[in-house]
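*Asks:* Attaching a predicted model along with its sequence, questions to come.
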Amino acid sequence: MTSTAPDTTGIPPAVAPAQRRILRVLVASQVLSGAGLAAGITVGALLAQDMLGSTGLAGLPSALFTAGSALAAVAVGRISQARGRRPGLAAGYLTGAIGSAGVITAAATDNAVLLFLALFVYGAGTATNLQARYAGADLAPSDRRGRAVSTVLVATTLGGVAGPNLAAPTGDLADGLGIPSLAGPFLLSGAAYALAALVLALWLRPDPLLLARTLAAEVQPTGGTATTPAPDGGVVLGALVMILTQLVMVAIMTMTPIHMHDHGHGTAASGLVIAIHVAAMYLPSPLTGWLIDRCGRLRVAAASGVTLLAAGLLAAMSPAGSVALLALSLALLGLGWNLGLVSGTAIITDTVPLANRARTQGLVDVSIAVAGAAGGLASGIVVGAASYPVLALTGGILALAVLPAIAVTAHRS
């Protein structure tokens, strides 16, 4: 198991104790929120299908999660900008808990309209889980920023693995309470999000963003910011890297289980492939963070494009009957996403001044959410009009668009 112990080597002595505490609190909240996120998503589509009696709108929960996530990313970013990370992240998770309670109420009363509204609100938990990575980087020096981001990200894996495995026990609990069993995982989601909000509200002290501003003001009292110099267009480059990796990853991932089902594979086989994919999305984070700090942001961002191309090529060329090759291609897909997300996050954090950092990060995450929605929507259209191999190959080639942008940025710097 990869360690999630905070690594604060190289941080100024006065800041290191605060950064260690902040990372510990963030890790705890991410484990909780990861369980809440995974548990709800596991059964969202099934619950909608069961309540509506049709598969036609079973994909709507995913779209609602994404839409709610996009709106929440803006809100969390603005609250964090005005008041600090602690109230911003805590409010986001509390909103996710309220959404979970709404889903349970909708299931108990068989109210489809309330279900869709609640799923939209529930998406706030997804946005907050992703935005927490920025809090880990606020106090980290430039040469440790990648590792700080990766520490927060990898913690999500622990809860993400536990959440789906608790679907059956929470379903039994829901039955005992007279609630539809498919709403059971949302009992876990609500409790996990509420606990994550409580952990942050009570123990995320000092607030990393507010402390970073204070330290910057002490270093440059005339109003400048002590951020690391970054290449021109760093915000655009960081956003582009994360947007492309999200779009390509979601598009190929979404259609892989359907591709496998159409060629005779059962849910156990597709579940295994997706589990390997999710593990590859988060578990390599510590190594990715180390590579970013050691080799540079731009090199790792370029590696994400190349890795996604390899994933697309392998998925396109894999025989439909080969679970092993599809699993390998989805593992590469997850790894490419991880390389892009962590490197893009570091580029954004390097570039944006503290004065408007949280607001800009929130807007970037909106773009990432929209890219994910677009990837999911386009994937079905491409496969319907052509085939899964065409989708995989197109996604891999599209990921290479990061390379010219990186080359231009490297030349300017």
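*Replies:* Nice, I can see it.
*Asks:* only C-alpha atoms for contact and neighbour calcs from this point on.
*Replies:* Will do.
*Asks:* And Arg147, how close does it get to Leu139?
*Replies:* According to Cα to Cα, to the nearest Å, Arg147 stands 12 Å off from Leu139.
*Asks:* For the spatially most central residue of the chain, what is the enclosing helix or strand?
*Replies:* Residue closest to the average C-alpha location in the chain (Cα atoms, centre = their mean): Leu130, at 4.4 Å. Assigned by DSSP states H and E, Leu130 belongs to helix 112-137.
*Asks:* Quick check: next helix or strand after that helix?
*Replies:* Next helix or strand after helix 112-137 toward the C-terminus (DSSP H and E): helix 145-165.
*Asks:* quick one: that following helix to helix 112-137, angle?
*Replies:* Angle, helix 145-165 to helix 112-137, by axes from the mean of the first three to the mean of the last three Cα atoms, to 10 degrees: 150 degrees.
*Asks:* hold the first one in mind and look at this next one:
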Amino acid sequence: MTSTASDTPAGISPRSEAQRRVLVVLVSSQILSGAGLAAGITVGALLAQDMLGSSDLAGLPSALFTAGSALAAVSIGRISQARGRRPGLAAGYLTGAVGSAGVIAAAVADNPVLLFVALFVYGAGTATNLQARYAGADLAAPAHRARAVSTVLVATTLGGVAGPNLAAPMGDVADALGIPTLAGPFLLAGAAYALAALVLAVWLRPDPLLLARTLDLQQPPQAAVATAARPRGPGLIPGALTMILTQLVMTAVMTMTPVHMHDHGHGTAASGLVIAIHVGAMYLPSPLTGWLVDRYGPTVVAVASGLTLLAAGVTAAAAPADSVALLALALALLGLGWNLGLVSGTAMITDAVPLATRARTQGLVDVSIAVAGATGGLSSGLVVAAAGYPVLALTGGILALAVLPAIAVSASRR
């Protein structure tokens, strides 16, 4: 007996089949892009410090590529809104690859101005890496939306952990090619971003956002009424605020940790290990976080994010400068707090925004997140230069608690 459209709810079969394919393609591209993202994080601040001869502006690279990601987030959101996720995400990763090549050229020419311009362009890869999580949620059922987001995020772990640990070997490759050692990881970043763009451009079919819109239009009237009547989460503003604060705190502390370690005698391998642990903690817990959000709601997980970031700040502030283990623990907590905030905030926003304006709104939210990251990166070097790394870490942990009253007020109103 064959089933007909009247035997099953409209859109269930094509949606679920397409969602499986979309997640496979997104996971593949995220593994690649994770390596590109983490490689730049590991040595960006050190490269600027080496070229400028001062640590006062060591936070500037992070600020620049997060500022670049803000512009890219708007562009990717607009392209995705008009033409779908595939062209938007592929263009973003390709731009990140161009920025990586620019960083290498700047290092060879010993040109700080070119370095800063290239880092700004390189930020497109960071924006795209984050925007990909929304593509994972486009076709997901509401009850499994956070788990779909987390599947895309956790895929970044493999590349994200490998990238920093390849910093030293890629430095050797750079030496062999006559390129400054610290520019080596950007060889990996450029190749990884270019391959991620290729994977998406060729295989992200059907486009998840365009298909979701089509299926939404085919939805029976009674199903649309049920969807509209479904209880909503905390909403757009609390979701955005959660991600903005977690990005600000995470970027500030993460940016200056390699510089802090370098200033106290640790080599690139040690700082690469700590950043690898941090990046792993940013993405590896994603399946559990997604399950927690789907099971207990995003509000509870957002509160846990603030508390975890506070624990990270206290641990980093109290850690002796010669203790790689305690710094690694602090950065692991920092990554976990960021993960809790990102997954819960993404679920809030995706649930609150209709498909008709979803991509554009998500792009604008990610602009705010990128601006917060740029602010954290730029201010982090100044704070460390004026007051020291422990003050930066502790201040960040306390600032993360600002999300708690905002979430509580929103929850009480709803």
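*Replies:* Now that the structure is in, tell me what you want to look at. Note that the coordinates shown come from a computational prediction; the quantities given were computed from them, not determined experimentally.
*Asks:* Just the TM-score for the two chains, thanks.
*Replies:* The pair, once superposed, lands on a TM-score of 0.87 when counted by TM-score structural alignment, normalised by the length of the first structure; 402 aligned residues with a Cα RMSD of 2.8 Å.
*Asks:* that older thread, okay, buried residues for the helix holding Leu130 of the first structure please.
*Replies:* 114-137 (16 or more other Cα atoms under 10 Å).
*Asks:* average gap between it and the second structure?
*Replies:* Compared with the second structure after fitting, helix 112-137 of the first structure has a mean deviation of 1.5 Å; criterion: mean Cα distance after the TM-score superposition for the first structure.
*Asks:* Packing partners of that helix?
*Replies:* helix 16-52, helix 60-83, helix 85-109, helix 145-165, helix 208-219, helix 323-351, helix 357-385 (3 or more Cα pairs under 8 Å, 6 or more residues apart in numbering; DSSP states H and E).
*Asks:* Just send those helices back as JSON lines, with distance to Leu403 of the first structure too.
*Replies:* Shown next, in JSON lines, are those (distance: least, Cα to Cα, whole Å):
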{"stretch": "helix 16-52", "distance to Leu403 of the first structure": "32"}
{"stretch": "helix 60-83", "distance to Leu403 of the first structure": "27"}
{"stretch": "helix 85-109", "distance to Leu403 of the first structure": "33"}
{"stretch": "helix 145-165", "distance to Leu403 of the first structure": "20"}
{"stretch": "helix 208-219", "distance to Leu403 of the first structure": "32"}
{"stretch": "helix 323-351", "distance to Leu403 of the first structure": "12"}
{"stretch": "helix 357-385", "distance to Leu403 of the first structure": "19"}
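*Asks:* Now render those as CSV, adding mean neighbour count and distance to Asp262 of the first structure.
*Replies:* Output for these, formatted as CSV (neighbours: other Cα atoms under 10 Å; distance: least, Cα to Cα, whole Å):
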stretch, mean neighbour count, distance to Asp262 of the first structure
helix 16-52, 23, 19
helix 60-83, 23, 21
helix 85-109, 25, 31
helix 145-165, 25, 24
helix 208-219, 18, 49
helix 323-351, 26, 13
helix 357-385, 21, 12
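*Asks:* So which of those helices is nearest Met242 of the first structure?
*Replies:* helix 323-351 (5.2 Å; Cα to Cα).
*Asks:* what's the average distance of the closest one to the second structure?
*Replies:* When the second structure is overlaid, helix 323-351 of the first structure sits 1.4 Å from its aligned residues on average, using mean Cα distance after the TM-score superposition for the first structure.
*Asks:* by contact count, what packs against that helix?
*Replies:* Here helix 323-351 of the first structure touches helix 112-137, helix 145-165, helix 234-262, helix 267-282, helix 285-295, helix 297-317, going by 3+ Cα pairs under 8 Å, 6+ apart.
*Asks:* Name the residues of the third one that come out as buried.
*Replies:* Under the neighbour-count criterion of 16+ other Cα under 10 Å, helix 234-262 of the first structure has 234-235, 237-260 buried.
*Asks:* tell me the angle of it relative to helix 323-351?
*Replies:* Using the same axes, to 10 degrees: helix 234-262 of the first structure against helix 323-351 is 160 degrees.
*Asks:* helices or strands next to helix 234-262 of the first structure in the packing?
*Replies:* helix 267-282, helix 297-317, helix 323-351, helix 357-385, helix 388-399, helix 402-412.
*Asks:* again, but for the last one
*Replies:* Packed against helix 297-317 of the first structure, as judged by 3+ Cα pairs under 8 Å, 6+ apart, are the following elements: helix 234-262, helix 285-295, helix 323-351, helix 388-399, helix 402-412.
*Asks:* Out of those, which gets nearest to Gly271 of the first structure?
*Replies:* The closest of these to Gly271 of the first structure is helix 234-262. By Cα to Cα, the value is 7.8 Å.
*Asks:* This completes my enquiry, with thanks.
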